[in-house]
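Trainee: Below is the structure, and that's it, no one-letter string:
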């Protein structure tokens, strides 16, 4: 448990980065004397990081006072796409004794048929570490099924030491099987009933393979938003590579993704402070629940607004406090030790399974052409332009009805949707095909050129249209 001069602290009445309805002072005082201060705005805070010489660690209120503190169902702000999103407590899993519950949600999947691409996949593996880099617990996703289309699964991680109910500071999530998973969000509820969250928008901003999702996330007020999702996958048995070089997993320093206005501004001004510090967030080509993560050693310190006290401290590969480290294959002895800790519940990693076909074109764009699926979205935040302009976007062809544009994910080209004003050289949503300059519909094996732009009209023939509203 983080401490300040040997004593545990709580925060009441307000928190940096949240806007109270009236001026309110942030008050820190020892746990033994903690009393909930009534105000028009108060909430349980997400952790921000270890304290330094000043009070900088905002710790959640005790469970006995949490209900009163969560007035208006607000719990905290989470970071998504370099903005702050006020969340509601009902979005998070319920605590389960001494275990930590991790909720992982897949972006809305495409059809389950093997012929079709999808953004659902195998239940991932989870590993949790404390601020000193020591293992809290881990759970293999192998033989635990799949996360259904647009759904989530709660993964219960039991502590290695039953008496250890520390909240995790670091989390790893990794692929456990042969179906790639596009993760929209991760919610964490430790035994002390803190709440943590992580959205797929962050990996997307850091260059991870991503796609839109149709998974609505309810915020404190206003319409739900739909986060992007990021891809993880297991390596192939024969090549040791994942589908289109998707990472096998990610390591996350949870404390650094509870949003404050200062932190959001820092990440906006300097993206590297979010993406280029390995202990803060990193993607790994080889990672399972058996691998340990690099940590900040010594721990980071933070300013009162949540920003980093020292940007130089971020420029580190981190220190791995247990073994094996990321991208290292565990030895037989390490596997036996981990199995003893979990009473044999952990499976030895296979490091490769046979993969389905996913195309990577000569321009390094990743598309699912063989699956012949197109996604048609009416959601205003889903743009075909964003997908086509992003070199890291990966997924099926995409139509934005709000934009009136079609994104050919294999080439990165945008085409207008057919209308009275644009009858040719366009994508016909009803016919699920491109329309050539002479008005004919192109399909597999048919070639045409747009007389207006001179571009080759792509051959498109779909078996399935997925409609997102």
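Mentor: Thanks, I have the structure now. What you are looking at is a predicted structure, and each value in this text was computed from that prediction instead of being measured.

Trainee: Please count neighbours and contacts with C-alpha atoms only from this point.
Mentor: OK.

Trainee: ok, now which ones touch the spatially closest residue to residue 209 that is not a sequence neighbour?
Mentor: Once flanking residues are discounted, residue 209 sits nearest to residue 392: 4.8 Å by CA to CA, 6 or more residues apart in numbering. Contact partners of residue 392, counting by CA atoms under 8 Å, 6 or more residues apart in numbering, are 204, 207, 208, 209, 210, 365, 366.

Trainee: leaving aside the residues next to it on the chain, what's closest to residue 224?
Mentor: Residue 224's closest residue in space is residue 218 (CA to CA, 6+ apart), at 4.5 Å.

Trainee: quick one: the one you found and residue 90 touch, right?
Mentor: No. Counting by CA atoms under 8 Å, residue 218 does not reach residue 90; the two are 9.1 Å apart.

Trainee: And the strands in the stretch 101-250 of the chain?
Mentor: Per DSSP state E, counting those that start in this stretch, the stretch 101-250 of the chain carries strands over the ranges 121-122, 125-129, 135-139, 146-147, 152-157, 170-174, 181-189, 196-199, 210-211, 229-232, 249-253.

Trainee: Mean neighbour count, the ones you listed: which tops it?
Mentor: strand 229-232 (a mean of 31; mean count of other CA atoms under 10 Å).

Trainee: Included below, for side-by-side comparison, is a second structure:
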């Protein structure tokens, strides 16, 4: 537990709060599962709690587990869907899973964090990472409303999708490498762990093999009609006034993916269908980008009340039917 908190502190400046996250579970979990030394568990968090109106939730990934030398231990397949912040997946054996390969299922999901609590000799020891890791390593990402308890930190979430509507179909993690102690000993920064056995994003359909550390330190390998994301998000709009939720960051990133987003406080709207940034109507935007897109000499702007783009030559769209309001004042 302490090592997990230490890792997040080293990477993102967070000094506390993940203890509560690791202890959280939904109603499908047994209260005794976290204390059973013969049961390992995953805790998976999605990017938003959408109360059943799913946008960032989706089908939980399959979890293939491997030993320290890449031996296949077992799989938790098709573990259901998730519509809440935290879902617990119990492993049916006490074998130590040093590596886990998460592979996406039918409905794309945006993962804000994943933690593992060990069984057996290391019972209770927890390791984890959050979705910001994926954004460093080439996975598509979006903003998240998950707040680390005791902090103001909101990690990004990373997309994985079986149908390849996003580049990433899965990712592997070496849990022990995710400890702050190992990272310090190796002098390893998060960005330098990309595409290594420590953390690797996969783009092939239904990945089943991992890359693992061998004794010689050379990576080795072991095996073990649907909506597009554009359709999925076409009727969703996210509104936030959090300072770390910046429309400019979404629009300026080549790997971001998700619903249209507006921050009325910062006075910017990101049209995620084409990655074009628009000011909020009637306001002077803040931030680095102050260039207004123009049509026939008139600035195009986003009307927060009508949830429509305004301006000469702008074609009216259908009003979003699912508005997710993440503002602090609500």
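Mentor: Received it, and whenever you're ready, just let me know what you need. Since the model is a prediction, treat every value here as computed from it, not as a measurement.

Trainee: circling back to that earlier point, residue 218 and residue 90 of the first structure: which has the busier surroundings?
Mentor: Neighbour count, other CA atoms under 10 Å: between residue 218 of the first structure and residue 90, residue 218 has more, with 18 against 12.

Trainee: what residue of the second structure matches up with the more buried one?
Mentor: Here residue 218 of the first structure is matched to residue 149 in the second structure, going by TM-score structural alignment.

Trainee: What distance do you get for that match to residue 244 of the second structure?
Mentor: 16 Å (CA to CA, to the nearest Å).

Trainee: Could you give the number of residues near residue 281 of the first structure?
Mentor: Neighbours of residue 281 of the first structure (other CA under 10 Å): 24.

Trainee: residue contacts, the counterpart of it in the second structure?
Mentor: In the second structure, the residue paired with residue 281 of the first structure according to TM-score structural alignment is residue 199. Neighbouring residues of residue 199 of the second structure by CA under 8 Å, 6+ apart: 171, 172, 173, 174, 193.

Trainee: corresponding residue for residue 247 of the first structure in the second structure?
Mentor: Under TM-score structural alignment, residue 247 of the first structure pairs with residue 168 in the second structure.

Trainee: In the second structure, which helix is the longest?
Mentor: helix 2-12 (DSSP state H).

Trainee: Pull the residues that contact stretch 74-89 of the second structure.
Mentor: 24-26, 28-29, 41-52, 54, 57-66, 91, 105, 146.

Trainee: Go again with 6 Å.
Mentor: For stretch 74-89 of the second structure, the external contacting residues (CA atoms under 6 Å, 6 or more residues apart in numbering) are 25-26, 41-46, 49, 52, 57-60, 62-65.

Trainee: same thing with stretch 117-131 of the second structure?
Mentor: 1, 4, 37-41, 94, 111-116, 156-158, 175.

Trainee: which residue in the first structure lines up with residue 311 of the second structure?
Mentor: Per TM-score structural alignment, residue 311 of the second structure is aligned with residue 436.

Trainee: Check whether its match really touches residue 425, as I assumed.
Mentor: Yes. In this structure, residue 436 of the first structure is within contact of residue 425 by CA atoms under 6 Å, at 5.1 Å.

Trainee: Looking at the two, which one has more neighbours?
Mentor: Neighbour count, other CA under 10 Å: between residue 436 of the first structure and residue 425, residue 425 has more, with 29 against 23.

Trainee: about what we covered before: so which of the strands of the stretch 101-250 of the first structure is nearest residue 405 of the first structure?
Mentor: For the strands of the stretch 101-250 of the first structure, the distance to residue 405 of the first structure is smallest for strand 210-211, at 16.4 Å, taking CA to CA.

Trainee: Make sure residue 375 of the first structure is indeed in a helix.
Mentor: No. Assignment of residue 375 of the first structure by DSSP: H, G, I helix; E, B strand; the rest coil gives strand, placing it outside any helix.

Trainee: What's the match for it in the second structure?
Mentor: Looking across to the second structure (by TM-score structural alignment), residue 375 of the first structure lines up with residue 238.

Trainee: and that match, how far is that from residue 277 of the second structure?
Mentor: 15 Å.

Trainee: Give me the more crowded residue out of the two.
Mentor: Counting neighbours by other CA under 10 Å for residue 238 of the second structure and for residue 277 shows that residue 277 has the greater number, 27 against 20.

Trainee: Residue in the first structure paired with the more buried one?
Mentor: Match for residue 277 of the second structure (TM-score structural alignment): residue 414.

Trainee: For that match, which non-adjacent residue is spatially closest?
Mentor: Counting by CA to CA, 6+ apart, the residue nearest residue 414 of the first structure is residue 407, at 4.8 Å.

Trainee: wait, doesn't the one you found sit right on residue 385?
Mentor: No. Look at residue 407 of the first structure against residue 385 with CA under 6 Å: they stay out of range, at 7.0 Å.

Trainee: More neighbours: which of the two?
Mentor: Shown here are residue 407 of the first structure and residue 385; by other CA under 10 Å, residue 407 has more neighbours (26 against 19).

Trainee: Check the separation of the first and last residues in stretch 271-283 of the first structure.
Mentor: Rule used - CA to CA; the end-to-end distance of stretch 271-283 of the first structure is 16 Å.

Trainee: same question, stretch 63-81 of the second structure
Mentor: End-to-end span of stretch 63-81 of the second structure (CA to CA): 14 Å.

Trainee: Please state the offset of that stretch from the chain centre?
Mentor: A distance of 20 Å separates the centroid of the chain from that of stretch 63-81 of the second structure, by CA atoms, centre = their mean, to the nearest Å.

Trainee: what does stretch 203-213 of the second structure give?
Mentor: Worked out by CA atoms, centre = their mean, stretch 203-213 of the second structure lies 19 Å from the chain centre.

Trainee: Kindly state which residue of the first structure is aligned to residue 264 of the second structure.
Mentor: Per TM-score structural alignment, residue 264 of the second structure is aligned with residue 401.

Trainee: Could you do residue 255 of the second structure as well?
Mentor: Using TM-score structural alignment, the equivalent of residue 255 of the second structure in the first structure is residue 392.

Trainee: And that match, how close does it get to residue 197 of the first structure?
Mentor: In terms of CA to CA, residue 392 of the first structure sits 23 Å off from residue 197 of the first structure.

Trainee: Could you do residue 11 of the first structure as well?
Mentor: Residue 11 of the first structure is 20 Å from residue 197 of the first structure, by CA to CA.

Trainee: Looking at the alignment, what corresponds to residue 463 of the first structure in the second structure?
Mentor: Using TM-score structural alignment, residue 463 of the first structure lines up with residue 321 in the second structure.
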